[in-house]
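Novice: Sequence and predicted structure below; questions after.
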Amino acid sequence: MIPTNARAVFNPEGPFRPTTIERRDLKPHDVLIEIKYAGICHSDIHTARGDWGPVQYPLVPGHEIAGIVTRIGPEVTKYAVGDRVGVGCMVDSCGECDNCRKGEEQYCLNGKTDTYAAIDRYGQYTQGGYSTHIVVTEDFVVKIPDSMGLDVAAPLLCAGITTYSPLRHWGAAPGKRVAIVGLGGLGHMAVKLAHAMGAEVTVLSQTLRKKEDGLRLGADHYYATGDPETFKKLAGSFDLIVNTVSAEIDINAYLSLLALDGTLVNVGAPAEPLPVQVFSLIPHRRSFAGSMIGGIRETQEMLDFCAEHHIVPEIELVSADRIDEAWERVLASDVRYRFVIDIGTMEHE
């Protein structure tokens, strides 16, 4: 086993404390990654606080991981020591079901293995990227383009792919009218990506507080959803709406903004149900859908697309002793637009 410094929560209320966890010894197809940076995702908070069900403590969150390969198993062919790599929201799947064979491992019919808070094929409880090292099978590692900093690459492994995948799947492109609900960690990436894909992009946010940012990031239009007139003015306007917020919203009001055959895709995952009235869908053949990250192949495609178009998230670096503060600021929507932990600050704890 490989002793590893980490930051963990020991109960749903926190706080984070330094701890040591053990990573498995390398299997033939494993790589050992020295983590340099780990993004903070709202999902980390939901999971650690038990919003999505009970978890085992201590828990080390983190599924936006960027680092350097420091050791490889004897049968590894995809990576070499020194490679710049990333790990996202999953670290394994069955590899044999129809979905896995299609390259959609995130929808594994036998259940993907999450990067943290899951049981892996070896019977171990997975622990995430708020740590100095991680061991992952090579098939669930992606290569970070040389032109991209590891610090800004980290959030792409969740916020990037979570928004890239539905935009690609539902055809964001020139001539398409795309609305992004929320301008947070996911939303700001969705704006950048949809703009790069050529769509006409509108941000729908509670207030106009971030309007200047939204337009700078690539939005063509920006509206406040706190103004009831917004829903009247924009009724039937969009081909695709991507909802990135993790809080309860009036989903029927947003469905009314879809044009004929339009789709609203939920990527934010609030703990509360979102009631949908069937007559929000029937009259204009609208669809209400969901999307979960992306497969490994698509995640690599997303990284390469971002490198080609010079797209990176806007980040704020924090040290390991400021994770609790960062979490509170995420909950207060006080981040523009993604916190990233400098893992080097925990190496000597």
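Specialist: Yes, it's here. Quantities reported herein were computed from a predicted structural model and do not represent experimental measurements.
Novice: Going by C-alpha atoms from here, please, whenever you check contacts or count neighbours.
Specialist: Fine.
Novice: tell me the contacts of the closest residue to residue 49 other than its chain neighbours?
Specialist: Closest residue to residue 49 apart from its sequence neighbours, by Cα to Cα, 6 or more residues apart in numbering: residue 12 at 4.2 Å. Contact partners of residue 12, counting by Cα atoms under 8 Å, 6 or more residues apart in numbering, are 48-50.
Novice: Repeat that for residue 219.
Specialist: Residue 219 neighbours (Cα under 8 Å, 6+ apart): 191-192, 195, 200-203.
Novice: again with residue 46
Specialist: 52, 271.
Novice: Return the distance of the residue lying farthest from the centre of the chain relative to residue 41.
Specialist: Distance from the C-alpha centroid of the chain peaks at residue 283, with 32.9 Å (Cα atoms, centre = their mean). According to Cα to Cα, to the nearest Å, residue 283 and residue 41 sit 36 Å apart.
Novice: measure stretch 185-205 end to end?
Specialist: The straight-line separation of the ends of stretch 185-205 (Cα to Cα) is 13 Å.
Novice: List the ones among the contacts of residue 12 that fall in helices.
Specialist: Judged by DSSP state H, the contacts of residue 12 include residue 48 as members of helices.
Novice: before we go on, here's another structure to hold up against the first:
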Amino acid sequence: MSYPEQFQGFATNDPKDWASPKLTSYQPKNFGARDVDIEVECCGICASELFALKNGWSHEPMACLSSKYGPKTQVVGHEVVGKIVAIGPEVTLCKVGDRVGLGAQASSCMKCSRCTSNNEQYCAKSVGTYCDPYEDGYVSQGGYASHVRAHEQFCFPVPPEIPSEFVAPLQCGGLTVFSPIKRNIAGKQNPRVAVIGIGGLGHMAIMISKALGAEVYAISRGYSKKEDASKMGADHFVATGEKDWNKGLDDHFDLILNCASSTTSLDLNALLPCLKVNCNFVSVGLPDIGEDFNVKPFSFFHNGCNMGSSKLGSREEAIELMQLAVEHNFRPWVETLKVSEAGVSEGLTRLDQGDVRYRFTLTGFHEFFGTGK
């Protein structure tokens, strides 16, 4: 491997091969004035990777096939932790040698009203850490790799108190739930938060809601995760597979946060009346492109509730989240896997089968790639 001309990572360009990315060398994007290179130490495995590798969020061919330069294959991974080894001439937010985290966003315009109001994740020119074209036509490559290149704004300082394997899931999964929880319950007295889906996102949402002072309800179809939810900090558990599960829950919640990655079992007409007046149902779990929400207009009528979504979080929120984890001593539930073709395949396959409680982090990058020296 010749650095920085070539990175190495685990890639594929055919959805049929989603479970078996192969080690490859590739050209990184052209180096920008505010770009940094991260030598990867570890990287979380997120459900987004499954959708990306299966091309489940698009009716078009995989984006990497249309890249104007660089690889025609795709490396995924956007829960990156590592050390900065190179910086552009205009970088001010970090320096070589810093341990940083990188989440699901790698760039934005940094000039628009959203970028200048701590909403850079909603920038119209936002570029995701993988599977997303830059303005020059390069399709972004992610963190199942020796290195990753990104704009400094999206490389967050990491508190020394948190080991890297626990930092990784906070970069995407944790930030994705922290932003809407904070924005929806800030300033409220004794807020109640309902978390639907006790998985990779939901288990962190329980911990974060509790740390932010909420009374937390974990909502799942059955009782198999009740004990785990209690250990994570949930005050109550609701199984929607039970008859009359919503009895007594009308006008109850300041926020319902949907963390499930499928909409097929959501009874929105039963869930929405559980919200207090003008409060929100926010969905952060993104399903396959073929799935829809099914809801009757009358379900909004009696409490004036709202439905919406939330995208990632800002740099400010990412830093605040990690400080919250330090102060309240919560950590994602993580199983580590050694990075390799076999390790990547195992993680993706087991995640697809639901065989994880509740996040995977790929480790051993320095040993595998011969970095970290």
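Specialist: Arrived safely. All values reported here derive from a predicted model rather than from experimental measurement.
Novice: So which residue is smack in the middle of the second structure?
Specialist: What sits nearest the mean C-alpha location of the second structure, by Cα atoms, centre = their mean, is residue 172, with 2.7 Å.
Novice: Report the secondary structure state of it.
Specialist: Three-state call for residue 172 of the second structure (DSSP: H, G, I helix; E, B strand; the rest coil): helix.
Novice: which residues does whatever residue of the first structure lines up with it contact?
Specialist: Structural alignment (TM-score structural alignment) places residue 172 of the second structure against residue 158 in the first structure. By Cα under 8 Å, 6+ apart, the residues touching residue 158 of the first structure are 41, 63-64, 88-89, 293.
Novice: Mind listing what's buried along stretch 9-25 of the second structure?
Specialist: Neighbour-count burial for stretch 9-25 of the second structure flags 9-15, 18-25 (criterion: 16 or more other Cα atoms under 10 Å).
Novice: all strands of the stretch 51-200 of the first structure, in order?
Specialist: Assigned by DSSP state E, counting those that start in this stretch, the stretch 51-200 of the first structure shows strands spanning 65-72, 84-87, 90-92, 113-114, 133-137, 142-143, 177-181, 200-205.
Novice: does the residue farthest from the centre of the first structure count as helix, strand or coil?
Specialist: Of the three states, residue 283 of the first structure takes helix under three-state DSSP.
Novice: In space, what's closest to the counterpart of it in the second structure - neighbours in sequence excluded?
Specialist: Counting by TM-score structural alignment, residue 283 of the first structure lines up with residue 302 in the second structure. Excluding its sequence neighbours, the residue lying closest to residue 302 of the second structure (Cα to Cα, 6+ apart) is residue 273, at 7.5 Å.
Novice: Do I have it right that residue 26 of the second structure meets residue 7?
Specialist: Yes. Under the criterion of Cα atoms under 8 Å, residue 26 of the second structure makes contact with residue 7 at 5.5 Å.
Novice: any idea where the helices of the first structure begin and end?
Specialist: So, for the first structure - with DSSP H - the helices run 42-48, 98-101, 150-153, 159-169, 185-196, 211-217, 228-233, 251-255, 296-308, 323-331.
Novice: so what does the fourth one touch, helix or strand wise?
Specialist: It refers to helix 159-169 of the first structure. Contact analysis of helix 159-169 of the first structure by 3 or more Cα pairs under 8 Å, 6 or more residues apart in numbering; DSSP states H and E lists helix 185-196, helix 296-308 as its packing neighbours.
Novice: Burial-wise, tell me which of these comes out on top.
Specialist: Among these, the stretch with the highest mean neighbour count (mean count of other Cα atoms under 10 Å) is helix 185-196, at a mean of 27.
Novice: The second structure: matching residues for that one?
Specialist: Matched against the second structure by TM-score structural alignment, helix 185-196 of the first structure falls on residues 200-211.
Novice: Stretch 205-220 of the first structure too?
Specialist: Under TM-score structural alignment, stretch 205-220 of the first structure corresponds to residues 220-235 of the second structure.
Novice: first to last residue in that stretch, what's the distance?
Specialist: 14 Å.
Novice: Equivalent analysis for stretch 202-210 of the first structure, please.
Specialist: Counting by Cα to Cα, the terminal residues of stretch 202-210 of the first structure are separated by 13 Å.
Novice: measure whichever residue in the first structure pairs up with residue 325 of the second structure to residue 233 of the first structure for me?
Specialist: Here residue 325 of the second structure is matched to residue 306 in the first structure, going by TM-score structural alignment. Taking Cα to Cα as the measure, residue 306 of the first structure falls 33 Å from residue 233 of the first structure.
Novice: so where's the longest strand in the second structure?
Specialist: strand 35-45 (DSSP state E).
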